[in-house]
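Novice: my questions are about this predicted structure, shown below with the sequence.
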Amino acid sequence: MANSQTDMDEWVKAIRRVIWAPFGGGIFGQRLEDTVLFERKFGPRLAPLLVEQCVDFIRERGLDEEGLFRMPGQANLVKELQEAFDCGEKPLFDSNTDVHTVASLLKLYLRELPEPVIPFSKYEDFLTCAQLLAKDEEEGIQELGNQVNTLPLPNYNLLKYICKFLDQVQSHCNENKMSVQNLATVFGPNILRTKMEDPVTLMEGANTRYAALLKCIHNP
């Protein structure tokens, strides 16, 4: 009944969330706070289990991988892993798992959050921070810290977790060629975006994401 493949995929994901969310599935496209609430039964943590699993694997096997987070993973395997997690399974990564595939899965999870790690309501505030950073770096960093501290706790914890990890990734930039600037460019759209973007806000948003995330990674 769907009008396009995209519409069909969205319906399938929505149905999967309804069916599997009570069993720990349906996490792609699920609200961050709902995932955190469900996974609280497994003990306190800063990030969803999927994020931790991806990060742990990359830390162990991928920090020196050239083009990490820039090179695409195997699209069919990314989709298979996404569907497995969405069906409540907990697929394990092993020595045969491609690092770029796991990196792509992590970015996909962040991109499919219905509201980004930095909520839509905070977009303008972070835009102001980016403008302030360009004028007065010290004052801009202070204001950025103030804004980060106003984030809902699940968002704050996840942002802190990701930025600490990305700081570790950039410490291997001689091998992986992913500097702080490159990481900010790649991750910016997955962490901070506006709800409705026209060409002007797209350009402003690119600068905002880059400047704000750059400082978050530098000061995790």
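Specialist: Thanks, I have it. The shown structure was predicted, so the numbers you read here are calculated from the model rather than taken from an experiment.
Novice: going by C-alpha atoms from here, please, whenever you check contacts or count neighbours.
Specialist: OK.
Novice: measure Gly29 to Lys13 for me?
Specialist: The spacing between Gly29 and Lys13, counted by C-alpha to C-alpha, to the nearest Å, is 8 Å.
Novice: put this next to the previous one:
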Amino acid sequence: MRIKNANMQHDRLHQTKSMVFTDSGEVPKPISRHRRNHSQHYVSDNITPRDISVNENKEGVLNQTKITDRGKKLRKNWTTSYIVLSGRKLEIYKESKEQAVSNLKSGNKPEWIDLCGAHVEWTKEKSSRKNVFQISTVSGNEFLLQSDADITVLEWFHAIRNKIDSLGKEQQFPSLSVNIRRSTSTELLHLGADSKEQKAEQRKSLISKLNYSASDTCDRNRVKTRLKKFISRRPSLKTLQEKGLIKDQVFGCPLETLCKREHATVPHFVKHCIEAVEKRGLDAAGIYRVSGNLSTIQKLRFVINQEEKLNLDDSQWEDIHVVTGALKMFFRELPEPLFPYCFFEQFIEAIKNQDNDLRVKAVRNLVKKLPRSNHDTMKTLFEHLRKIVINASVNLMSTQSLGIVFGPTLLGPEKDTGNMAVCMIYQSQIVEFMLMEFDNLFY
């Protein structure tokens, strides 16, 4: 190890490594390593590039992680690696120096970073560690390198930046790409060969990107063509229903259509639910007001839509509130309510009559005008609800309670009038009135 001074300028050519002092000849003062004395992300401000020993060929231990692979973000995985800066590459060995040398002799190639056209910069947004700098390559790869030692990380940063700058100049002036033997090293730098290799790699990368883009476009067109053929050849809904692949739904089906399909004036599902409630739910507290388990109700709905036979005495439907919840859902999902839209305003006008006899007469005339399926289903339902009211001392459901529950479910306006509170009052009053005057309205 030799020291540079004014009387020994000729020794410079024989040095393999140099330690540079300040202009005054004094050794720089030790740098405080305490975390409070410097930034978490940057090295000490007292260190200048003149204080750093920079070698073109450099090796040592750094913490490194790859955060982007060809434009795809990766999760940070910091590892302590042995780094070698040689030629146009930064080689990364994930083991000790001795193991790296043995691997090189055995022919194992390490991971490496192509510095030609790369960019190096300090960064504090990418990591909470201090002294972190980033290398971005032309192929879309990004690496973070770090060391807790300020001098070490500065030496590496300037060495890599100088290497990148020198590679950029070689590309700008290709006539300078000749075999050069340095006085400090016996290594031949085949810059011309490296430049040719780089151009060949860039050409292959461009060709592969073009091929990928063309194949990707071809695949998309092929998928579009197949989708168009599938859509044009798909069978109609009627054909699928005739083959039995799609069964007719019960929920959401128009009442008249459902009754015609079942050859009845009252849907079978409504009858089954009423029978189950009258068999084991007349004395259930809050019947029709208490909500059942929604997931079980949806399961019952699915079974009804897919299967012809329904057994509500099965243990999975033992909660009577699930049965009543499904019945209310059936009436809510009718495309047109049980009280048709065209009758809604007429029922409101009839219920506004102050004279009870006139009110009964007006409502009875409207009930008689209802379509057959609506009339018979309404009669069956209100006859059932009358039995609920008779047991009100046990189940605590009065005509007023049932009016509040079934009013919005059975009738409503086709278009929102904007006065929902008034509308709900009339809905409840109509249902309550029809329960109290049931015999006079349907017989």
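Specialist: Perfect, I can see it now. None of these values were measured; they are calculated from a predicted model.
Novice: what is the neighbour count of the residue lying closest to Val322 of the second structure once chain neighbours are set aside?
Specialist: Nearest non-adjacent residue to Val322 of the second structure, counting by C-alpha to C-alpha, 6 or more residues apart in numbering: Gly292, 4.5 Å away. By the criterion of other C-alpha atoms under 10 Å, Gly292 of the second structure has 17 neighbours.
Novice: contacts only, for the aligned residue in the first structure for Gly292 of the second structure.
Specialist: Counting by TM-score structural alignment, Gly292 of the second structure corresponds to Gly73 in the first structure. Contacts of Gly73 of the first structure were listed using C-alpha atoms under 8 Å, 6 or more residues apart in numbering, and they are 98-104.
Novice: give me that answer again for 6 Å
Specialist: 100-101, 104 (C-alpha atoms under 6 Å, 6 or more residues apart in numbering).
Novice: distance to Phe165 of the first structure, secondary structure and neighbour count for those - can I get that in a markdown table?
Specialist: Shown next, in a markdown table, are the contacts of Gly73 of the first structure (distance: C-alpha to C-alpha, whole Å; DSSP: H, G, I helix; E, B strand; the rest coil; neighbours: other C-alpha atoms under 10 Å):
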| residue | distance to Phe165 of the first structure | secondary structure | neighbour count |
| --- | --- | --- | --- |
| His100 | 16 | helix | 22 |
| Thr101 | 17 | helix | 23 |
| Ser104 | 15 | helix | 20 |
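Novice: what lines up with Leu49 of the first structure in the second structure?
Specialist: Checking TM-score structural alignment: Leu49 of the first structure goes with His268.
Novice: excluding chain neighbours, what is closest to that match?
Specialist: Glu262 (7.6 Å).
Novice: also Ile320 of the second structure?
Specialist: Closest residue to Ile320 of the second structure apart from its sequence neighbours, by C-alpha to C-alpha, 6+ apart: Gly281 at 6.2 Å.
Novice: so what does that neighbour match up with in the first structure?
Specialist: Using TM-score structural alignment as the criterion, Gly281 of the second structure maps onto Gly62 of the first structure.
Novice: quick one: list the elements packing against the longest helix seen in the first structure.
Specialist: Using DSSP state H, we find that the single longest helix of the first structure is helix 199-218. Here helix 199-218 of the first structure touches helix 123-135, helix 180-191, going by 3 or more C-alpha pairs under 6 Å, 6 or more residues apart in numbering; DSSP states H and E.
Novice: in CSV, list the ones you listed along with distance to Thr150 of the first structure and mean neighbour count.
Specialist: Converted to CSV, those look like this (distance: least, C-alpha to C-alpha, whole Å; neighbours: other C-alpha atoms under 10 Å):
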stretch, distance to Thr150 of the first structure, mean neighbour count
helix 123-135, 11, 18
helix 180-191, 16, 20
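Novice: any idea which of those helices gets closest to Phe85 of the first structure?
Specialist: Proximity to Phe85 of the first structure (C-alpha to C-alpha) singles out helix 180-191 among these, at 19.4 Å.
Novice: for that closest one, name the packing helices and strands.
Specialist: Using 3+ C-alpha pairs under 6 Å, 6+ apart, helix 180-191 of the first structure sits against helix 199-218.
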